[in-house]
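> fold the following for me, if possible:
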Amino acid sequence: MQAEVVGQRDDGSMIRKRGNDLGGFLRSRRERLTPAEAGIEPGITHRRVSGLRRGELAELAGVSVGYYTRLEQGVSTSASGAVVDALAMALRLEPAEHEHLRILASPRRPVRLRSSRSTLRPSIRVLLATMSAIPAVVIDHRSDVLAWNRLGHALLAGHVDFDAPDSRVRPNIARMLFLDPHHRALYRDWQAKAQVTVAALHQAIARHPADPELERLIGRLAVDSPEFARMWVRRPVRACSYYLRQLDHPVVGQVTLSNETVTLPDDDQQIGLFYAQPGTADADALTLLAQGLELHPVGPETAAQKENAQ
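So this is what the prediction gives:
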């Protein structure tokens, strides 16, 4: 189960406080909501916290203080749909946060044992190869890179071997974002990208509480990156399939691209697509990057091209 990261074992897995994933999320949102935002009149007594008190939230949600306290303390680890909806309304949760709370509070929370390595369908690899003009990358719920096309590789991680997704240790977007200075420098909007990445990992571990590889990734990031650790404890949750990415690319310079994320059904994998409006300087930058690949090809295409040239 998801919980607070408090350390790391020798094998890299997380040492966590068990049984309080639901409570931790509730507490973070209660402390975030001010009395004014909740419509509570200010009292004459001094408040020791800026957010709502437990009793205030319980009253807004229509539950007893004792019951809410048991939820937040991890004594009770599930709640009915009606209680979840009432808490979500009282806490002013966004739709993505509401759904996240529903997953955490499910009395029959699904536990999907994951293999140590995600598998990419061959048809998706073929699909990537056909997208020669659009940078594309496929990641799994752990943010492991399962595959990318040539332009996607050149855009996001040209300093990494093209065939790295097929190696024993795959590139990982979250790990590169926080620990790889080359990949970090790519994002002019690094803070925004980092927040989205941490939120995605929170949602992933809520869906897959029995995934040791995911636990190990989060544990290592929490230990190796103070920035990740600070973001993680804030428990960001959001859902958005479209972003504008402001990049500072080492080859083509500053470029702003639309980033669409398409979820693959049944696989818990996503395709990230990057594109620019036709006729813009950003589109010209992508064309320039593609032309550079034609002059200096990488990946499995290279061997075939060399044979044809002989």
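
> when you work out contacts or count neighbours from here on, use the C-alpha atoms and nothing else.
Will do.

> what about the closest residue to residue 59 other than its chain neighbours, distance to residue 73?
Computed as C-alpha to C-alpha, 6 or more residues apart in numbering, the closest residue to residue 59 that is not its neighbour in sequence is residue 65, at 7.6 Å. Distance, residue 65 to residue 73, using C-alpha to C-alpha, to the nearest Å: 12 Å.

> out of the two, which sits in the busier spot?
The residue with more neighbours, out of residue 65 and residue 73, is residue 73; 18 against 15, by other C-alpha atoms under 10 Å.

> before we move on, the earlier item: so who does the residue nearest to residue 59 touch?
54-55, 58-59 (C-alpha atoms under 8 Å, 6 or more residues apart in numbering).

> rerun at 7 Å
The contact partners of residue 65, by C-alpha atoms under 7 Å, 6 or more residues apart in numbering, come to 54-55, 58.

> okay if I get those as CSV plus neighbour count and secondary structure?
What follows is those, written out as CSV (neighbours: other C-alpha atoms under 10 Å; DSSP: H, G, I helix; E, B strand; the rest coil):
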residue, neighbour count, secondary structure
54, 18, helix
55, 15, helix
58, 20, helix
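
> and for residue 85, the neighbour number?
By other C-alpha under 10 Å, the residues close to residue 85 number 18.

> where's the residue lying closest to residue 264 once chain neighbours are set aside, which helix or strand?
Take residue 264 and drop its neighbours on the chain: the residue closest to it by C-alpha to C-alpha, 6+ apart is residue 270, 5.6 Å away. In this assignment (DSSP states H and E), residue 270 forms part of strand 269-275.

> enumerate every residue touching residue 189.
Taking C-alpha under 7 Å, 6+ apart as the test, what residue 189 contacts is residue 246.

> roughly how far apart are it and residue 214?
Going from residue 189 to residue 214 by C-alpha to C-alpha gives 25 Å.

> which stretches in this protein count as strands?
Using DSSP state E, the strands of the chain run over residues 5-8, 14-16, 136-140, 145-148, 242-249, 253-264, 269-275.

> reformat these as CSV; add mean neighbour count.
Below are the strands of the chain laid out as CSV (neighbours: other C-alpha atoms under 10 Å):
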stretch, mean neighbour count
strand 5-8, 16
strand 14-16, 19
strand 136-140, 24
strand 145-148, 24
strand 242-249, 17
strand 253-264, 16
strand 269-275, 21
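
> want to throw those strands into JSON lines with distance to residue 227?
Output for these, formatted as JSON lines (distance: least, C-alpha to C-alpha, whole Å):
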{"stretch": "strand 5-8", "distance to residue 227": "14"}
{"stretch": "strand 14-16", "distance to residue 227": "17"}
{"stretch": "strand 136-140", "distance to residue 227": "22"}
{"stretch": "strand 145-148", "distance to residue 227": "22"}
{"stretch": "strand 242-249", "distance to residue 227": "20"}
{"stretch": "strand 253-264", "distance to residue 227": "24"}
{"stretch": "strand 269-275", "distance to residue 227": "24"}
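
> I have a second one here; can you model it like the first so I can compare?
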Amino acid sequence: MNKTALRALLRERRALIAPESHGFSRPTGQGRRAPGLSQHQVDQLLHRTLGTYHRLESGTYPNAPAELLRDVARLFGLNEQEWVLLCRYALLQDPPGPLYPTSGKEIPGVWQEAVDGIDHIAYLSDSSWDLLACNRAFAELFPGHRAPANTMRWMLLDPHARHMLVDWQNAWAPLLLPQLRAALAARPDDDTLAQIEKEVLADPEAAPIYLSGGSAMHPDGDERPLLHARLGPGWATMCAAQPLTTPGARLMILVFHPGVQRAHPRRPALRAG
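Down below sits the predicted model:
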């Protein structure tokens, strides 16, 4: 626990909330003059035992429940970055999931320009794998240059995908399906993810692989066989990143090398110095 940083974050955000906005009145005579909600008022609004919030803000509440932290964060109107900080300061770990159900669904518009400027195959999807932006190189992978609305649903369930993603059953599906499971664990109320899971479980090829488990979390650095519509068979090396303001969203860049065999050398890991 980082008590100093935790106290500073909570005090600053608590001071911004007018008690009147929650039905409290300020004392008119001798009494408290500090800005914002009192610690007692926070307990009242969160329906917690008197003194609970004081313990949190003062740093004397080790291993505070994630539910308490989430309630405080929402009452104080924290954004996703502040939510990460709160969990790191209070628990020394990242949050168990996003603060708001709508988080991870949009990115700054400049990302389209950034993706357009990438020469390699590139696209951006949100936390449900709905496509947000892609470049021409990505669109060219698909018939009529029509990119799929949801990249995970396409990769897992579209018949064309099982042809284009070479050796789908061994090289792709066992690494894709655990990502779906992990996303649902973090976002159990996501309707899009739940529907994809339902469709996967109804698919005779995908269901057994999904039910068998697996531990793949992301494809960063993976190299997989891919049938390019224009360049023919080859290997796609994947670079994965996340826009910092959009938890769960992902930027995917595919570096494609034509050829049936892996004839190209793998670059060594990059290290400073």
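
> and the TM-score between them?
The TM-score (TM-score structural alignment, normalised by the length of the second structure) is 0.53; 165 aligned residues with a C-alpha RMSD of 2.9 Å.

> the second structure: matching residues for the strand holding residue 270 of the first structure?
Aligning strand 269-275 of the first structure against the second structure (TM-score structural alignment) gives residues 249-255.

> so how far is that stretch from its chain's centroid?
Relative to the centre of its chain, stretch 249-255 of the second structure is centred 13 Å away, using C-alpha atoms, centre = their mean, to the nearest Å.

> just stretch 222-234 of the second structure next, same as before
Chain-centre distance of stretch 222-234 of the second structure: 27 Å, with C-alpha atoms, centre = their mean.

> stretch 204-212 of the first structure now?
13 Å.

> for stretch 151-167 of the second structure, same thing?
On C-alpha atoms, centre = their mean, the centre of stretch 151-167 of the second structure falls 22 Å from that of its chain.

> and stretch 148-168 of the second structure, by the same measure?
Counting by C-alpha atoms, centre = their mean, stretch 148-168 of the second structure comes out at 21 Å from the chain centroid.

> how about stretch 113-126 of the second structure?
Relative to its chain's centre, stretch 113-126 of the second structure lies at 18 Å (C-alpha atoms, centre = their mean).

> kindly report the same for stretch 238-247 of the first structure.
11 Å.

> now the helices for the stretch 151-273 of the second structure?
151-157, 159-164, 173-186, 191-201, 206-211 (DSSP state H, counting those that start in this stretch).

> what would these look like in JSON lines with distance to residue 222 of the second structure and mean neighbour count?
Formatted as JSON lines, the helices of the stretch 151-273 of the second structure follow (distance: least, C-alpha to C-alpha, whole Å; neighbours: other C-alpha atoms under 10 Å):
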{"stretch": "helix 151-157", "distance to residue 222 of the second structure": "16", "mean neighbour count": "20"}
{"stretch": "helix 159-164", "distance to residue 222 of the second structure": "17", "mean neighbour count": "14"}
{"stretch": "helix 173-186", "distance to residue 222 of the second structure": "10", "mean neighbour count": "20"}
{"stretch": "helix 191-201", "distance to residue 222 of the second structure": "23", "mean neighbour count": "17"}
{"stretch": "helix 206-211", "distance to residue 222 of the second structure": "19", "mean neighbour count": "17"}
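
> out of those helices, nearest to residue 258 of the second structure?
With C-alpha to C-alpha as the criterion, residue 258 of the second structure lies closest to helix 159-164 of the helices of the stretch 151-273 of the second structure, at 13.6 Å.

> mean offset of the closest one relative to the first structure (after superposition)
Here the mean offset of helix 159-164 of the second structure against the first structure after fitting is 1.4 Å, by mean C-alpha distance after the TM-score superposition for the first structure.

> what sits closest to the spatially most central residue of the first structure if chain neighbours are left out?
For the first structure, the residue nearest the mean C-alpha position is residue 200 (2.2 Å; C-alpha atoms, centre = their mean). Leaving aside its chain neighbours, residue 200 of the first structure sits nearest to residue 237 (7.2 Å; criterion: C-alpha to C-alpha, 6+ apart).

> again, but for residue 84 of the first structure
Nearest non-adjacent residue to residue 84 of the first structure, counting by C-alpha to C-alpha, 6+ apart: residue 102, 6.3 Å away.

> what's around the one you found, how many residues?
For residue 102 of the first structure, using other C-alpha under 10 Å, the count is 21.

> map it onto the second structure.
Using TM-score structural alignment, residue 102 of the first structure lacks an equivalent in the second structure.

> pretty sure residue 102 of the first structure sits against residue 85.
No - using C-alpha atoms under 7 Å, residue 102 of the first structure is not in contact with residue 85; the gap is 8.3 Å.

> pretty sure residue 105 of the second structure contacts residue 129?
No - Residue 105 of the second structure is not in contact with residue 129 according to C-alpha under 7 Å; the separation is 9.4 Å.

> of those two, which one has the most company?
Just comparing residue 105 of the second structure and residue 129: by other C-alpha under 10 Å the higher neighbour count belongs to residue 129, 23 against 18.

> just to revisit the earlier point, so how far is residue 57 of the first structure from the residue nearest to the centre of the first structure?
Using C-alpha to C-alpha, we find residue 200 of the first structure at a distance of 27 Å from residue 57 of the first structure.

> now swap in residue 112 of the first structure and tell me
Using C-alpha to C-alpha, we find residue 112 of the first structure at a distance of 33 Å from residue 57 of the first structure.

> now residue 179 of the first structure
Residue 179 of the first structure is 39 Å from residue 57 of the first structure, by C-alpha to C-alpha.

> how about residue 131 of the first structure?
For residue 131 of the first structure, the distance to residue 57 of the first structure - C-alpha to C-alpha - is 50 Å.

> circling back: now the contacts of residue 65 of the first structure in CSV, with distance to residue 80 of the first structure?
Converted to CSV, the contacts of residue 65 of the first structure look like this (distance: C-alpha to C-alpha, whole Å):
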residue, distance to residue 80 of the first structure
54, 19
55, 19
58, 15
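
> please list all residues in contact with the aligned partner of residue 221 of the second structure in the first structure.
Under the alignment by TM-score structural alignment, residue 221 of the second structure pairs with residue 242 in the first structure. By C-alpha under 7 Å, 6+ apart, the contact set of residue 242 of the first structure is 259-261.
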